[in-house]
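Student: Structural data only, the sequence is not supplied:
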C-alpha cells in the first residue's frame, strides 16, 4: 500500500507495531493515535541504541553533535556499528535473533528492509508521519521506499530535490583520472587521447620524481584488494571513465546505450586489466599491490609515493594538503580526450540506505522527531557526512555574511583548512572532528539547496569557500582547462555521463545464482590479479583464455544473463524517473 502524507493521517489509527522477533513473525499489535506536531521539549532523558550499518565508530556519540542532539531531544545516541564489531553479519544476526536490532536503525533498503519489516522488527511510523514536516518535503521518496508495505516503515537517505539527471557529487565526480598535476605540468602537459596514452605520461612523471620525500620509491599506479567482489575492483574504475558502472558481472553505460560482460574480449574490464599489465611491464605499477590494504595505500598517497588516483576522494583528500598545494603540488583531473566519466545522478527516491525505528523502541515519537530533524536545514548541516562537505552548526563553523551568503567562521577555517580545532565549552568542548556526527550518513544530498540560505548544504560549493581555496595547483589547472571546477569542465566538454538517480535496488539472487556467482567471482578475481602481473603479453592472453573457459564452466553465462536483466531493469527505472521528475 502506498502511503502519502495525504493518506497517512486517515490510516494512522490503523497503524500497527510488530512486537516479536524475525524468528517468530508479527504478533500482538497496538493502535497509535496520529500526531500532527512534535513537542518542543522532552522532559525525560533517554539513551537510544542506534544500529548503524555505515558507522565506523562504536559507543556513545560525544562532542558537539552529541550535545546538540541532547539539547534538542534530551537524548543520547549509543551507536552500535557492525563495521567496528568485526564486520560481516554476525552482530546483525545476533540482534535479529534476539528480536531487537535497535531503537534507531540505519540499514540497506531492498531485501534487508523487507526482511526486517516482515519479521516485525520495524515500527510502522505512519502515525508520526503527519508531524514529520521536513521529511515530508520528500514525500515521493517515502512513498517509493514503502511501496508494497502496509505502512510507513522506512525513510530515505541521500534524497534530493534536484532533477535526477543532475550530477550528485558537487565539484568533482565520484570517478575520474586524477594525477599529480605538478608533475604533469613539468612534463609539458602532454596530450592524452585515450586511457592507454596515460601510460607513457605516467612513466615520464615517475621518472621525474622516482623517490618520495620519505625516501621511498614512487609508483605511478598502486592497487589494493580490499574491495574486490564480482571482479578486481580497481580494474572496474577505468571503465567508469567511459560511462560504465558495474551490475554484477555486467557493465552498463549510464544512458543504457551499451552493456558488456566483464569477460568480453574487447570489453572495458579486460581493457583495464591490460592497462595495468602494461603499466607493470613499464615498471610503474607498485609491486605491493597484491598484498596491501586501503589504509596502507592511503598512507602512501599522503607520503607522495603514488602519482595517479582513480578517485578525487583518495588522491586529493590524502595529498592535497594546504602545505602541498601552496607549494604547487597536488592531484587534479587529467584531460583525457575520449573520456565520458560516469556520474551518479541525484536520487529522487534516496540512496541505498534508510532510517527506520525499531519495533521495541521505548520512545518512538522522539526518534521520529530526531529523524525528521536530520532532514531540516539545521540537521542536514550538522549531520551530513564529513567527507561530503558537512558545514556544521551555524555560528560555530559558519555564518551568513553581510551579503547574505554563508561563509566560514574563524573556527570553521581551522577545521576545514587546517584539519581540526577545539570547540568552545558551550558547544560541548573537545576536538571538532572527534565530536562530529558518527552516523556517517546524509539524510539530504549535500549538493542539494538549503532552503534557508539558497546555497548548497556543502560548504565546498559556497562561493566564499571556493574563493578562499584558490591555490597554485587549482589556479594552474583552471587556466589550462578553462573551467573553475572539474564538473564544470566535464559538462562544458560533454564528457560527463549521468546515470539518472532512480534509486534502483536489484532483486536478490536466487540461491542457485548466488552459489554460481560465488564460485565464478573467486576465479575471476584470482586470475585477474595473475593477468595484471603476467610475465608477458602471451601469458596475459593465455590466462584470459583460461579464465573465460573456466568461468563459463562454472556458470558465468547463467549469472551474466541475470545481471544483464538487472542492468536493463536499472535503465528502465532511470528512464521512468527522468520522465516523472524531468531531466
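Tutor: Structure's in. What do you need? Just so you know, these numbers come straight off a predicted model, no measurement behind them. Residues are numbered from 1 along each chain as shown.
Student: Every contact and neighbour count from this point should use C-alpha atoms.
Tutor: Will do.
Student: Help me confirm that residue 179 is found in a strand?
Tutor: Yes. Counting by DSSP: H, G, I helix; E, B strand; the rest coil, residue 179 falls inside a strand.
Student: one more structure, for comparison:
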C-alpha cells in the first residue's frame, strides 16, 4: 500500500448514511475483476459464484430500514447485481411498513413467523432472540458451505460460540461488521458535532466543558431562533421514546471520557482502568453527568421539550430541517449536511469538536474486529438453509462486502489504473439528492454486511469513498472551511492526537445472560425501568427536584438487583478475556 495511504487510512472506515441503532451509532467489485481472496477450502471460495438460471428466493428480515423499501423485492443496482452473482432473490416482505424493528421481531418470535434469514440488533433484541431458540445450529453448514466465513471470520465465530451460544457452545449467530473500524477523515460518529456556520459567527468561543457547550448552544439559538419554515429551533434533541434512545444520553460524553458502551445498559469499559465499570448504578458516572447536562439544557430551554416522546425518524427530520444545532453523533443527523447543500445553503453544516475530553484515552475509532451488534441467523422455518448459507458466505467475501458498500463497476465507479474511482456523476448525485442511495442501493443494506475490512488485499480502501482522490472531491464547503481554519488535513486531526483513540467493542457487545435465568430476568427489569423512567429525571425544574428524582431512581434501580447483574457481566467479560 502506498505509504501516504497507509498513514492516512490506518483507522479509516466510513460510516456515512448508516442508520443505527445506536450509538453505542455500512463494500463492491465487478464480477469480472480478479478474485481478491484465495479459496479457503478444497470447495473453493464463492467469490463471483456460478449462479443457477432460476434464482432461489429467500426471505429476510433486518437487512434494510423499512423506510428505504418500495416493495418486497428491490430493483436497485446493488440488489440486481447481488442476485446475479449469488443466484438468490431476496424477499423483504417482513420488513415492510414497520416503525419499530424490535417490536416486529418480538411479534415474529411469538408467532413463530420468522423468515429464512434474520438480522437482529443485540442492543434491543438479544434476550428475546436467544430465549426463543428459533435459530438453527450452523457449525455443519459453515464447514460445508462457508469457506469464506471460516477464512475471514474464524476468530469472530469462536467469540460468538463462547458468548452468544448455549451450554453446547454451538454456532447459532453470525456476527456482522467483522474487521470493521469506523473512522473517517470527513465525519466523526462518536463525538459532539456542532453547526460550524453558527459557531463561526460566534467567533469560535471556547468549548472546554459541557457548561461551555450549553452556553454556545444557547447563543446559537439567539442567532437562528427559527428555521426557514418559521419553526422554533433548539440546541439539541434526543429520541427518548425509542427503547435505545437512552443510549444517546451519554453518547459522545462517554466516548470523550475514554469509555465504551455497548450491549448491557449498566456497563462501561474504562480505557483508563482497563476494566468494566458501572454506567447506571454509579451515581458519579459519565451517564449521570450527562443526565444532569440534559436537565440543565431543559431548564434553559435548550433541549427540545418533545424529546420525551420523540422517535428516531422524527429526530432525523428535525436535524434535516435545521431545528437542532448539536448532535452526539454524525449519523443521527440523517444527512442534514447534504440536505442543506441540496437546498442551496452549502455554508450550513456540522463538524466534530473536542469537548470535555480525556487527555489520554478517548473512544472515537470504533473497532468491531469480532463483530458488531447486528447478528444474523438462519431460522428453523427456513426450507432451504443450504442456499441461505451459500448466500451468507458470499457476504463474508471482499467482493460481496464491497458490492454492498460501493455499488457496481461501470455504474457507480470505474477501475482506473487498478484503483476504484467513484464516478463524478455519482458524487454529484449524492450531493444534490440525499436519497440517491435508494436508487443505487449503495449502503442501503448496511446491516447485511458481515465482513468489513478497512483495506482490500490489493492495497486500496475497501470503502471506495476513502480513496484519496475521492476524499478531496467529497469534502463539503463547511468541512473545507473548518479544516482551513485549524490547518487540519482531515476533520479528525484533533482526535487522533490523543494517545489512544480506538477500542474494539466486539466482546463487550456480545455479553449476555443465560435465557430464562434469574440474572436475565433481573437485567430485563433493570433495562425496562431505565427506559421508562429516565426522562422523568431529566425533566425536573430545579436542582433540588433533580437530586430527589435521581436518588429515587437509583434507589429503585439498585433494589432490582443492579449489583448482582453488574457483577455477573463484569465476570463474564473477564472470563472472555482469559
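Tutor: On my side now, so go ahead. Note that the structure is predicted; figures quoted are calculated from it, not measured.
Student: What does the superposition give as a TM-score?
Tutor: With the length set by TM-score structural alignment, normalised by the length of structure 2, the two chains reach a TM-score of 0.77; 513 aligned residues with a Cα RMSD of 3.6 Å.
Student: Residue 498 of structure 1 pairs with which position in structure 2?
Tutor: Per TM-score structural alignment, the equivalent position to residue 498 of structure 1 in structure 2 is residue 503.
Student: Kindly report the same for residue 455 of structure 1.
Tutor: Match for residue 455 of structure 1 (TM-score structural alignment): residue 460.
Student: Just confirm its match contacts residue 467, I think it does.
Tutor: Yes. With contact defined as Cα atoms under 8 Å, residue 460 of structure 2 reaches residue 467; the gap is 6.8 Å.
Student: in the longest helix along structure 1, what's buried?
Tutor: Ranked by residue count under DSSP state H, the longest helix found in structure 1 is helix 556-581. Of the residues in helix 556-581 of structure 1, 556, 559-560, 562-564, 566-567, 569-571, 573-575, 577-578 count as buried by neighbour count, 16 or more other Cα atoms under 10 Å.
Student: and of those residues, the nearest to residue 68 of structure 1?
Tutor: Nearest to residue 68 of structure 1 out of these is residue 577 (Cα to Cα; 36.5 Å).
Student: for the stretch 301-450 of structure 1, what spans make up the helices?
Tutor: For the stretch 301-450 of structure 1, the helices defined by DSSP state H, counting those that start in this stretch cover 312-319, 322-326, 364-374, 377-383, 410-418, 432-435.
Student: Which strands and helices lie in contact with the shortest one?
Tutor: Meaning helix 432-435 of structure 1. The contact analysis (3 or more Cα pairs under 8 Å, 6 or more residues apart in numbering; DSSP states H and E) places helix 432-435 of structure 1 against helix 63-73.
Student: how about the helix it packs on, which residues of structure 2 does it hit?
Tutor: Under TM-score structural alignment, the match for helix 63-73 of structure 1 is residues 76-86.
Student: neighbouring contacts of that stretch?
Tutor: Stretch 76-86 of structure 2 is contacted from outside by 31, 48-51, 55, 74, 88-90, 391, 394, 400, 403-404, 407-408, 438-442, using Cα atoms under 8 Å, 6 or more residues apart in numbering.
Student: of those residues, buried ones?
Tutor: Those of those that meet the buried threshold are 31, 48-49, 74, 88-90, 391, 394, 400, 403-404, 407-408, 438, 440-442, by 16+ other Cα under 10 Å.
Student: Report how many residues lie close to the nearest residue to residue 431 of structure 1 once chain neighbours are set aside.
Tutor: Leaving aside its sequence neighbours, residue 431 of structure 1 sits nearest to residue 422 (Cα to Cα, 6 or more residues apart in numbering; 4.8 Å). By other Cα atoms under 10 Å, 16 other residues sit near residue 422 of structure 1.
Student: ok, the nearest residue to residue 436 of structure 1 once chain neighbours are set aside to residue 437 of structure 1 distance?
Tutor: Excluding the flanking residues, the one nearest residue 436 of structure 1 by Cα to Cα, 6+ apart is residue 65, at 5.5 Å. Distance, residue 65 of structure 1 to residue 437 of structure 1, using Cα to Cα, to the nearest Å: 6 Å.
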